[in-house]
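Chemist: A predicted structure for the sequence below; I have some questions about it.
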Amino acid sequence: MEAMPLDDAFLDRLRALDLGLTEAAPAYLEEPRGRWHGAAAPLARPRDVEGVSALLAACNEAGVPVVPYGGGTGLVGGQIHEAGGAVLLSLERLNEVREVAAADGALIVEAGVTLAEVQQAAEEAGCLFPLSIASEGTARIGGVLATNAGGVNVLRYGNARDLVLGIEAVLADGTVIRDLKRLRKDNSGYDLRHLLIGSEGTLGVITAASLRLLPRPAEVATAFLAVESPAGALDLLQDLQGQLGEVISAFELVHRQGLDFLAEHFPDMTHPLETRPDWMVLVEVGGAYGTAKALETGLADAFERGAVSDAVIAQNEGQRDALWAVRETIPEANRLTGSISSHDISVPLSRLPEFIERGRVAVAEVAPDARINCFGHVGDGNLHYNAFPAAGRDKRDYANQRDAVQRAVHDLVVSLGGSVSAEHGVGRLKTADLERYGDPGRLAAMRAIKAALDPRGILNPGVILTQS
């Protein structure tokens, strides 16, 4: 779709709607990795769902593209529109916690509330909202749901969509869907909630959500471990799950390369173990009283059979935070190093060790001196598998190899029954990948849904599906 020019008459119509219309500041035209740069655009900041509805109705009538903007933390370019002639829609002023219903295990919040604020509201109600991602201080819940964010607790609590009871959303023509139920069971037809979650603003704009609240664990225990290999890590996970049950919330794989990058860019950071083994795991459990002791017992058994060679268990909240700081700072150290190509992938758990070994070989065939930092949510099969320049070289030296590195990794992932987009979404970055690897029948159904809900193609054009 080619958007009509944003002439003065159209902009005057938007101004009359009291949408807080301004010219988008540079921060709204950038994304964290610096790959895309948005064209100058008017920025609408409505205060309520009625304002969002009025904006979309006006833009749909005029054929003007709308690009929803949450916290700007997305890593696949979904919040950036380079072509111009679009309106940016920020949800930042829809920032109310509408209702806390602890007895129903529900929290109703507007799309502009940050994930950290959602977590705080849940804590104040004596409950837990377990979704946790590195950008939770700035990521807004609307964007979190639009991308179906994952994070470190998917192993136990699922992705974002698994924590949503209902949504309020606006379709392309301004129609408002008001479905903020608190129900666990509602078998009354098509589940539009799950259709819109993960659609990255291409089918509708989420303006509010009814979120699941869960009981807070009586005990939380966190440990940082040295393991022999990724296969050993998975064996350990299976053993601990057998002994502890469903209390393991996080099981994060860390490679020595990640600690080397931390030492280079954050020399004052204390590393948990006395040495830097090739492979490590950060594990966290939460449950009834006695859970921490059960983890200690399980790790003692692992030591006896040689599955764990070194470990530190946090003794207080400060030590727990320090262990998590190591894992959560790795992405920033990666950014400062500068990757040749980054990959957010998932494969079946049984194929993870094979992927890690074959991936190393595949990358070496394209860029023999590249360094690999493989880390992430191994408990749910999601790895961040990133290739970096050799020491003393710059990522620009590999400009001609970048696409080949990505293709080699993604081809391997798909051959093992995996996904090239595990938790960050498709955005603009992976539309070609979706076309290359996606099932034709599934893609046809997706295009039909897009055409039905957004016939003029105004909602985030070029995201997920390529423009025809």
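Modeler: Here it is on my side, so go on. Because the structure is a prediction, the values reported are computed rather than measured.

Chemist: Could you use CA atoms for every contact and neighbour count after this?
Modeler: Noted.

Chemist: mind checking the SS state of the closest residue to residue 271 other than its chain neighbours?
Modeler: Take residue 271 and drop its neighbours on the chain: the residue closest to it by CA to CA, 6 or more residues apart in numbering is residue 326, 7.2 Å away. Judged by DSSP: H, G, I helix; E, B strand; the rest coil, the three-state class of residue 326 is helix.

Chemist: now residue 326: how far from residue 255?
Modeler: As defined by CA to CA, to the nearest Å, residue 326 lies at a distance of 12 Å from residue 255.

Chemist: Equivalent analysis for residue 28, please.
Modeler: Distance, residue 28 to residue 255, by CA to CA: 34 Å.

Chemist: tally of neighbours for residue 465?
Modeler: 21 (other CA atoms under 10 Å).

Chemist: helix/strand/coil for it?
Modeler: Assignment for residue 465 (three-state DSSP): coil.

Chemist: dump the residue contacts of it.
Modeler: Counting by CA atoms under 8 Å, 6 or more residues apart in numbering, residue 465 makes contact with 431, 434, 447.

Chemist: got the buried residues for stretch 261-277?
Modeler: With burial defined by 16 or more other CA atoms under 10 Å, the residues of stretch 261-277 counted as buried are 261-262, 265, 271-272, 276-277.

Chemist: Against that first model, consider the following:
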Amino acid sequence: MSDFVEKLRAIVGDKGLITDEQGKHPYVTDWRESFVGNALAVVRPANTREVADVVRLCAAEKVSVVPQGGNTGLVGGGIPQEKGREIVLSLNRMTRITDIDPIGYTMTVEAGVILKTIQETAAAHDRLFPLSLAAEGSCSIGGNLSTNAGGVQVLHYGNARQLVLGLEVVTPQGEIWNGLRALKKDNTGYDLRDLYLGAEGTLGIITRAVLKLWPKPKDVATAWVAVPSPEAAVALLSGAHAASEDNVTSCELMGRQGIDLVLQHIPGATDPLSGRHDWYVLFEWSSTRARREGANAGGLREKMEAYLGEAMEQGLVLDATIAQNETQARALWALRENHTEASKKEGPSVKHDISVAVSKIPAFVTEGLAAMRKALPECRPVTFGHVGDGNLHFNCQAPAGWDKARFLPHAHAVNAAVYDLVVSYGGSISAEHGIGLLKVDELAHYRSKVEIDTMRTIKRALDPQNLMNPGKIVRV
């Protein structure tokens, strides 16, 4: 394939091409080191035209393309397979913010822009881009959109799909679709934008996007709350919508096992409360109305304190602390956001990114923990996630002292126990992480034949050579 590689070099230059094994390694290995693939080359185009030229060349040479953003995914969606007849097309050189319109509340960005950069740019213009997740310092917006990322503010602002107005996409034939329309209303035929959002690069490559912005919050209240049970957490959330005047932006549920792992493995982490409890809620309320100070203060912090006091009298709250400044709030959020890092440092785990209706979470957690322990009695369940939108990371940490070789043979039984229960509750086996390589078989098993056949029909129609991220989501 030396001739093919030289043709790639002619398109992207030496700076845009990686062919040595050491240089390719970070691009063919996922963050958790669960997937390791092989690639002919890593190609890093500098603009949309170069992306299109690379894809057109690959289509002519029948070489598969694996689009990749920040490579922070957890299901292997951006990792090539082991065959080696694929290229990784990394968008990490496409980092330009090409327009920001504070009056129209939009920002136009290239796919390689880091999520945190987008958040900071919006804030500098007194605006908010609300997508927020633990990997925001390294994940890119193209990957976020390709997986329809969720994060901690979905219950108020929606998933990534709800945060986009328009897209630019390179098709599997190397053509460029310019759908960069900053329109809130557009009923001109099929909605191609929604087709590519969440498709994990299997139908085309997102190269630019028009993002929606919101007013920057002026009053934010953050609390760490110990609750007696998931049922109490859901009841606390239900009442908070009215108590906050519909200003609940985040509500995260965490079990004690996850907190213990964070305290053990993350330097500087401290327990916010003096006593140990089985369950915790991290609340955030925010408003665009400026906070009043002094004797007549009536901001969200005071409303939150009053609400938590009432909830404590009702038995929904065991203990709580409210952040008095941004530094304290960040420390509380760090306990939640470091769950995945702490779990990785602890050892192997089986992760379940599931969702059920919010009202069903308490019953699901009770049955799910029993099902997980039945499949592997020695397991250490680590439950945490976005209780506000029904999305839980219902994970199984390996028993203490077990290595991957001893633990992974139990993964299938644990997965089946959890996923069977999720489906019986009318839930989803993938709430925000996507399907990738990890859940292809599970998707085919748990979704109906009509759904899978329709997905395959769409894939074959748009990518008849099956060159765009093959083997991900559905096999054709």
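Modeler: Good, I have the coordinates. The shown structure was predicted, so the numbers you read here are calculated from the model rather than taken from an experiment.

Chemist: TM-score of the superposition?
Modeler: TM-score for the superposed pair, counting by TM-score structural alignment, normalised by the length of the first structure: 0.96. Supporting figures: 461 aligned residues with a CA RMSD of 1.3 Å.

Chemist: one step back: tell me the buried residues within the contacts of residue 465 of the first structure.
Modeler: Among these, the ones that count as buried (16+ other CA under 10 Å) are 431, 434.

Chemist: Spatially nearest residue to residue 351 of the first structure, not counting backbone neighbours?
Modeler: Ranked by CA to CA, 6+ apart and with sequence neighbours excluded, the top spatial neighbour of residue 351 of the first structure is residue 416, at 6.8 Å.

Chemist: give the contact list for the residue mapped onto the one you found from the second structure.
Modeler: Using TM-score structural alignment, the equivalent of residue 416 of the first structure in the second structure is residue 425. By CA under 8 Å, 6+ apart, the contact set of residue 425 of the second structure is 356, 360, 364.

Chemist: Tabulate these in JSON lines, adding columns for distance to residue 150 of the second structure, neighbour count and secondary structure.
Modeler: Below are the contacts of residue 425 of the second structure laid out as JSON lines (distance: CA to CA, whole Å; neighbours: other CA atoms under 10 Å; DSSP: H, G, I helix; E, B strand; the rest coil):
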{"residue": "356", "distance to residue 150 of the second structure": "15", "neighbour count": "22", "secondary structure": "coil"}
{"residue": "360", "distance to residue 150 of the second structure": "20", "neighbour count": "16", "secondary structure": "helix"}
{"residue": "364", "distance to residue 150 of the second structure": "21", "neighbour count": "20", "secondary structure": "helix"}
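
Chemist: can you give me the helices for the stretch 1-150 of the first structure?
Modeler: 8-15, 49-62, 115-124, 141-146 (DSSP state H, counting those that start in this stretch).

Chemist: As TSV, those with distance to residue 76 of the first structure and mean neighbour count would be great.
Modeler: Shown next, in TSV, are those (distance: least, CA to CA, whole Å; neighbours: other CA atoms under 10 Å):
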stretch	distance to residue 76 of the first structure	mean neighbour count
helix 8-15	29	13
helix 49-62	24	21
helix 115-124	19	19
helix 141-146	12	30
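
Chemist: Of the ones you listed, which is nearest residue 455 of the first structure?
Modeler: Of all those, it is helix 49-62 that lies closest to residue 455 of the first structure, at 9.3 Å by CA to CA.

Chemist: Next, the mean deviation of that closest one compared to the second structure.
Modeler: With mean CA distance after the TM-score superposition for the first structure, helix 49-62 of the first structure departs from the second structure by a mean of 0.8 Å once superposed.

Chemist: tell me what that helix is packed against?
Modeler: helix 8-15, strand 164-170 (3 or more CA pairs under 8 Å, 6 or more residues apart in numbering; DSSP states H and E).

Chemist: what's the angle from that helix to helix 8-15?
Modeler: 160 degrees (axes from the mean of the first three to the mean of the last three CA atoms, to 10 degrees).

Chemist: could I get the helices of the stretch 1-150 of the first structure as a markdown table with distance to residue 246 of the first structure?
Modeler: Output for those, formatted as a markdown table (distance: least, CA to CA, whole Å):
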| stretch | distance to residue 246 of the first structure |
| --- | --- |
| helix 8-15 | 51 |
| helix 49-62 | 39 |
| helix 115-124 | 22 |
| helix 141-146 | 25 |
